[in-house]
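Q: Predicted coordinates and the sequence they were generated for:
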Amino acid sequence: MTTDQNVITVEELRRSYAGGFEAVSGISFSVSRGEIFALLGTNGAGKTSTVEVLEGLAAPSGGTVRVLGHDPYRERTTVRPRIGVMLQEGGFPADLTVTETTRMWAGCTTGARPVAEALDLVGLGGRASVRVKQLSGGERRRLDLALALLGRPEVLFLDEPTTGLDAEGRRDTWDLVRALRDSGTTVLLTTHYLEEAESLADRLSIMHGGRVVVSGTPAEVTAARPSRIRFLLPEGVPAARLPLSLRAGAEGRRVEIRTQDLQHSLGELLAWAGRTGTRLEELDARSASLEEAFLEIARSDAPLTDRVVV
């Protein structure tokens, strides 16, 4: 990946607050053009402090940041027309309608797309005449997204974009984000929904204690963690009868096997069950998930050594 392919470059970024607290402790990553990149982190990890610097809302205390080749803070007037920002919570005048709110925002946006087009993109076309105060929480999030898309941004920052949406609305938003990526928009996403990050992100970084502790594709991040097999043994069949090579752990009838080779271990387990005529109840076998990787990091008492897997 060459530098000119990167629309976001972060090198040894630090951000400190009054009193000497360092929220971001020398992190580095890059985001290439037309990529969905998820920046994840435990509470207090420093991801919000990082994103505020990328959006040009704050200056770094150290290191360098470039968005579209420019310093987003010092060259904000150059960068701002080319990016879209969806904050965690928008502050809209409650008595304006959806159309009035969007039209007002469009008046402050260079090269804004038509209001109706922006609302249709996020599924709010049918609510155009409704006052903002009458929108549901999920509909307000859709309005936030519509305003972020008004300027046809080259880089789109999405901060918890699907909070408050129902399952259908979340999936619709995922489809829209993928379509934006496919059309060339670069997306930097923060989310607490790990399924969302796993589904959407081309690459991701997880922060903890002000540092990036693991980076890569979702598959690469989870590949380093063991898969698991869970099941219930029948009454009267002790876990000690299982093949020793499976290294099974048991609590009563409930058994869990952790393995780096899911196919081999599952095959060995099923072969044993077939030979012995044992019925395995509630059998569940699955690869490691991003949630498991995240929880392992979250439970760490101290910042982990950086583990970049790509």
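A: Looks like it came in fine. Numbering: from 1, shown residues only.

Q: hey, let's count contacts and neighbours off CA atoms from now on
A: OK.

Q: What segments of the stretch 1-150 of the chain are strands?
A: For the stretch 1-150 of the chain, the strands defined by DSSP state E, counting those that start in this stretch cover 6-16, 22-32, 36-41, 62-67, 83-86.

Q: could you say what helices and strands the fourth one packs with?
A: In this structure, strand 62-67 makes packing contacts with strand 6-16, helix 47-54, judged by 3 or more C-alpha pairs under 8 Å, 6 or more residues apart in numbering; DSSP states H and E.

Q: can you give me the angle it makes with helix 47-54?
A: 70 degrees (axes from the mean of the first three to the mean of the last three C-alpha atoms, to 10 degrees).

Q: Dump the helices and strands packed on strand 62-67 into a markdown table; add mean neighbour count and distance to residue 268 as well.
A: Output for the helices and strands packed on strand 62-67, formatted as a markdown table (neighbours: other C-alpha atoms under 10 Å; distance: least, C-alpha to C-alpha, whole Å):
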| stretch | mean neighbour count | distance to residue 268 |
| --- | --- | --- |
| strand 6-16 | 20 | 46 |
| helix 47-54 | 21 | 43 |
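
Q: Out of the ones you listed, flag the one nearest residue 106.
A: Distance to residue 106, taken as C-alpha to C-alpha, is lowest for helix 47-54 among those, at 22.6 Å.

Q: this is the comparison structure:
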Amino acid sequence: MPNPSPALEVEALVKDFGPVSALDGKMVRVLDGVHLRAYPGQVTALLGANGAGKTTTLECAQGLQRPNSGTVRLLGENPFNAGAALRSRVGVMLQEGGLPPSARPLALLNHVAAMYGAPRPVAELADRLGINSYATTGIRRLSGGQKQRLALACALIGNPEVLFLDEPSAGLDPQSRTIVFELIRELRAEGLAIILTTHLLDDAQKLADYVYILDTGRTVTHGTVAYLTADDAGDTYRDLRFQAAPGLGLPGDTFPALTFRETDPGRYSVAGCFTPADLAGLARWWEDAGVLPLSITMQPRSLEDVFLDISGREIR
């Protein structure tokens, strides 16, 4: 069971930027009432399209941006006014890394570790994340995935209680992604509160205990993965996918309980609470349209389906 006291609490967060131009002087509201809570021993995922406000929310939560209104409590304190004592309890992995390009990975890790009173063992962390294989290579020469692993190590070296990860799997190859995911699960088991953003919804579905979805600067829905991927009656949707010729005319209101999308040219998704009659009806539709699908898969409703529903991209 989670600790009843949240490690991070955000309420009614508002943040304006601007003005966009000197001519109109208008500010742009990028956050408009965001709320979220993150607990120790949980992975909390923040999802949303580009421009939804994910990174700005994290920056306010970390104390890097001052909100116009609303409250942020990080480990019980306002992070914007916090001193070194609070910051030493928080690890941050920025989307762009923030790594000095002329430094070398192992030397940088030792330098960062020296700033903390009780850091994690550098050699152990470097070995776990595969950093030893490029320990003396200049950071500017590293691949994107290598920089990501080094940025994660820098965020962890101080042995934090709260860990912010902005797109932690970006640029990682499959092997590196597996290593990072295993480490995140271990950190959760150790009791860390982990708050992450990702545009890879499959990653969020695998890692997250609780999910917040932002749209145009607002928290539009939140819950566990199981809650978000179930319908109002608590039944899990099924997601049927098939491939056929691009531009296939979709059946519209013939299946009122189902949602049809052409996700990519020639790739189709049908979401809803399927019945045997629905499947028989789909077969008749294919027959009437003269379509023989190239492949058919069926699986429970996913976070991607939830995200697309919220984004208003349904095709009926």
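A: Everything's here; your move. Because the structure is predicted, anything quoted here is derived from the model rather than measured.

Q: Send over the TM-score of the superposed chains.
A: In this superposition the chains share a TM-score of 0.80, using TM-score structural alignment, normalised by the length of structure 1; 287 aligned residues with a C-alpha RMSD of 3.5 Å.

Q: Out of the strands of the stretch 1-150 of structure 1, the one nearest residue 298 of structure 1 is which?
A: strand 36-41 (8.2 Å).

Q: Who are the packing partners of that closest one?
A: helix 47-54, strand 186-190, strand 203-208.

Q: picking up where we left off before, of the strands of the stretch 1-150 of structure 1, which stretch is the most buried?
A: Comparing the strands of the stretch 1-150 of structure 1 by mean neighbour count (mean count of other C-alpha atoms under 10 Å), strand 36-41 comes out on top with a mean of 25.

Q: In structure 2, what stretch matches that strand?
A: Under TM-score structural alignment, the match for strand 36-41 of structure 1 in structure 2 covers residues 43-48.

Q: Can you give the contact residues for that stretch?
A: By C-alpha atoms under 8 Å, 6 or more residues apart in numbering, the residues outside stretch 43-48 of structure 2 that reach it are 38, 54, 188, 193-199, 201, 204, 207-215, 307.

Q: hmm, try it at 7 Å
A: 38, 54, 188, 193-199, 204, 207-215 (C-alpha atoms under 7 Å, 6 or more residues apart in numbering).

Q: what do you get for stretch 73-93 of structure 2?
A: Residues outside stretch 73-93 of structure 2 that contact it (C-alpha under 7 Å, 6+ apart): 7-10, 61-64, 66, 72, 151-152, 155-156, 158, 160-166.

Q: So which bits of stretch 157-164 of structure 2 are buried?
A: By 16 or more other C-alpha atoms under 10 Å, the buried positions in stretch 157-164 of structure 2 come out as 157-164.

Q: before we move on, back to that, list just the one of the helices and strands packed on strand 62-67 of structure 1 that sits closest to residue 114 of structure 1.
A: Per C-alpha to C-alpha, nearest to residue 114 of structure 1 of those: strand 6-16, 26.3 Å.

Q: Return the list of helices and strands in contact with that closest one.
A: strand 22-32, strand 62-67 (3 or more C-alpha pairs under 7 Å, 6 or more residues apart in numbering; DSSP states H and E).

Q: Do you have the helices of the stretch 201-310 of structure 1 handy? List them.
A: In the stretch 201-310 of structure 1, the segments counted as helices under DSSP state H, counting those that start in this stretch are 218-223, 262-276, 290-298.
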